[in-house]
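> got a predicted structure plus its sequence, pasted below:
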Amino acid sequence: MSPTSAFAGFRFPPEVIVVAVRWYLRFNLSYRDVEELLGERGVEVDHVTVYRWVQRFTPLLVDAARFCQHSPGDRWHVDETYVKVNGVWRYVYRAVDQAGQVIDVLVSARRDAGAARRFFRRALSALKATPAEVVTDAAAVYPGVLDELIPSAWHRVEQYANNPIEADHSQLKHRLRPMRGLRTDKTAQVIIGGHAFMQNLRRGHYELAVDAPPALRVAAAFTELAQGI
């Protein structure tokens, strides 16, 4: 292992760390579930360590995958949903394109123009792409923010037009259900961002492991990405 590797200094080998992170992001598992599954395979690791691995390596894997991510479509569906973080409701801004690719996510304590502005700036900066059409609900903050940041885009507000993103929220809620609560905004951002990454990977929005059989593509992609961090 290279001394510059993100895995340098960790007691467990990269293969174990990566599989633990992948299981947690891919399946409806708690950290204790992952601990138990690893234990059945002769790897004794505490669930707190699994938590630390997920928090440390998920952002690194997501960043490494950006170079392989497909360009998003030109129609973005944007909406907010709610999650509880340490017992307090937080807003989660999310966007998907017309092909179902999750464009970005942002956990915010507020639902206002400032949060919407941060979300769009993140998305535009990360993907270096500008949509031709943005579909939102009727929230009053969106017209001003979009006129400021994406003046060329057609802002569409229409009943049922945002069904794609509203349906996609249910995937996130389903994943969060087995967890015993999100403790901080930072950890929530990592987990929800990791869920979006896994969703995109499974839907084929990355040029990763393209020669692997479909059932093994996610595992192969994680192996490829681990070699790059």
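Happy to help now that I have it. Numbers count the residues shown, from 1 in each chain.
> going forward, measure contacts between C-alpha atoms and count neighbours the same way
OK.
> what helices and strands are in contact with the helix or strand harbouring Arg121?
Taking DSSP states H and E as the definition, Arg121 sits inside helix 113-127. Contact partners of helix 113-127 among helices and strands, from 3 or more CA pairs under 8 Å, 6 or more residues apart in numbering; DSSP states H and E: strand 102-108, helix 141-149.
> another structure for you, compare them:
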Amino acid sequence: MKKTRHPRYARHRYPAEVISHAVWLYFRFPLSLRMVEERLAARGILVSHETVQQWALKFGHGFANQIRRRVPAAEDKWHLDEMVISIGGRKHWLWRAVDQHGVVLDILVQIRRNAQAAKRLLRKLLKKQGRAPRVLITDKLASYAVAKRAVMPGVEHRQHRGLNNRAENSHQPTRRRERIMKRFKSAGQAQYFLSVHEQVANLFRRPANINAAEHRTSWA
């Protein structure tokens, strides 16, 4: 009996297992498109890096949405931080929010580092999470305090650089990918890639306060 292909993969030469594996390699590990091509070739799968790129663009967002629906609810302590990235020779800011276990809640690429940009991040977080946190932890950037008063007036806000290592450490995989990709080509590309990359990373991130068995059960 002929196996029925999922309509999502209709008109594709390779089966879903190959496509999903290639997309997973690209978003999970610090590999360039050509490196993914070489890893597939080592398994006897001859796919060009251009094809891998098209698969990543077509299927990455869908995979990220599936993971996002399965991720356990965010904890009540959120860490916010921003890092500078260069896109086309122009400075941009990557705003990031994680909970106290390092699970990435959301990211937002913006051209500015001001109160308006901070408000956009907080509003996006509230829309996706459906609730405000108990505590918001940031560095001493004044824009966070302004945005918090406008968007989350009842939330406790702690501003101290030493308390925000969780968010700052979360930037490190992004820096590695930025080097592998020889910097992002556009703000849209950075937003798309990192939105998928962070969700895939969440799937494999085990909070320090639970053991492996509990982690498997939470994803069952």
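Everything's here; your move. The model shown is predicted, which means the values in this text are computed figures rather than measured ones.
> before we move on, back to that, can I get the helices and strands packed on helix 113-127 of structure 1 in a markdown table including distance to Trp76 of structure 1 and mean neighbour count?
A markdown table is the format used below for those (distance: least, CA to CA, whole Å; neighbours: other CA atoms under 10 Å):
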| stretch | distance to Trp76 of structure 1 | mean neighbour count |
| --- | --- | --- |
| strand 102-108 | 8 | 24 |
| helix 141-149 | 12 | 16 |
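> got CSV for these, with distance to Gly204 of structure 1 too?
Formatted as CSV, those follow (distance: least, CA to CA, whole Å):
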stretch, distance to Gly204 of structure 1
strand 102-108, 12
helix 141-149, 29
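> for Ser152 of structure 1, see how far away the spatially most central residue of structure 1 is.
Note on structure 1: the residue nearest the mean C-alpha position is Gly193, at 2.3 Å, using CA atoms, centre = their mean. For Gly193 of structure 1, the distance to Ser152 of structure 1 (CA to CA, to the nearest Å) stands at 28 Å.
> returning to that earlier point: map the residue nearest to the centre of structure 1 across to structure 2 for me.
Superposed on structure 2 with TM-score structural alignment, Gly193 of structure 1 falls opposite Ser195.
> and the gap between the closest residue to its match other than its chain neighbours and Leu57 of structure 2?
Nearest residue to Ser195 of structure 2, sequence neighbours excluded (CA to CA, 6 or more residues apart in numbering): Ile107, at 6.6 Å. Going from Ile107 of structure 2 to Leu57 of structure 2 by CA to CA gives 18 Å.
> pretty sure the residue nearest to Ser195 of structure 2 sits against Arg96.
Yes: with contact defined as CA atoms under 8 Å, Ile107 of structure 2 reaches Arg96; the gap is 4.5 Å.
> related to what we said a few turns ago, what sits against the residue nearest to Ser195 of structure 2?
Leu94, Trp95, Arg96, Ala97, Leu121, Gln191, Leu194, Ser195 (CA atoms under 8 Å, 6 or more residues apart in numbering).
> so of the residues you listed, which ones are in helices?
Counting by DSSP state H, the contacts of Ile107 of structure 2 place Leu121, Gln191, Leu194, Ser195 in helices.
> show me which pair in those is furthest apart.
Spatially, the most separated pair among those is Leu121 and Leu194, at 15.0 Å (CA to CA).
> contacting residues for the aligned residue in structure 1 for Val135 of structure 2?
Alignment note (TM-score structural alignment): Val135 of structure 2 maps to Glu133 of structure 1. Residues in contact with Glu133 of structure 1 (CA under 8 Å, 6+ apart) are Asp74, Arg75, Trp76, Ala153, Trp154, His155, Arg156.
> so of the residues you listed, which ones are in strands?
Using DSSP state E, the subset of the contacts of Glu133 of structure 1 located in strands is Arg75, Trp76, Trp154, His155, Arg156.
> ok, for Thr58 of structure 1, nearest residue in space, not its chain neighbours?
Thr58 of structure 1's closest residue in space is Gly194 (CA to CA, 6+ apart), at 6.0 Å.
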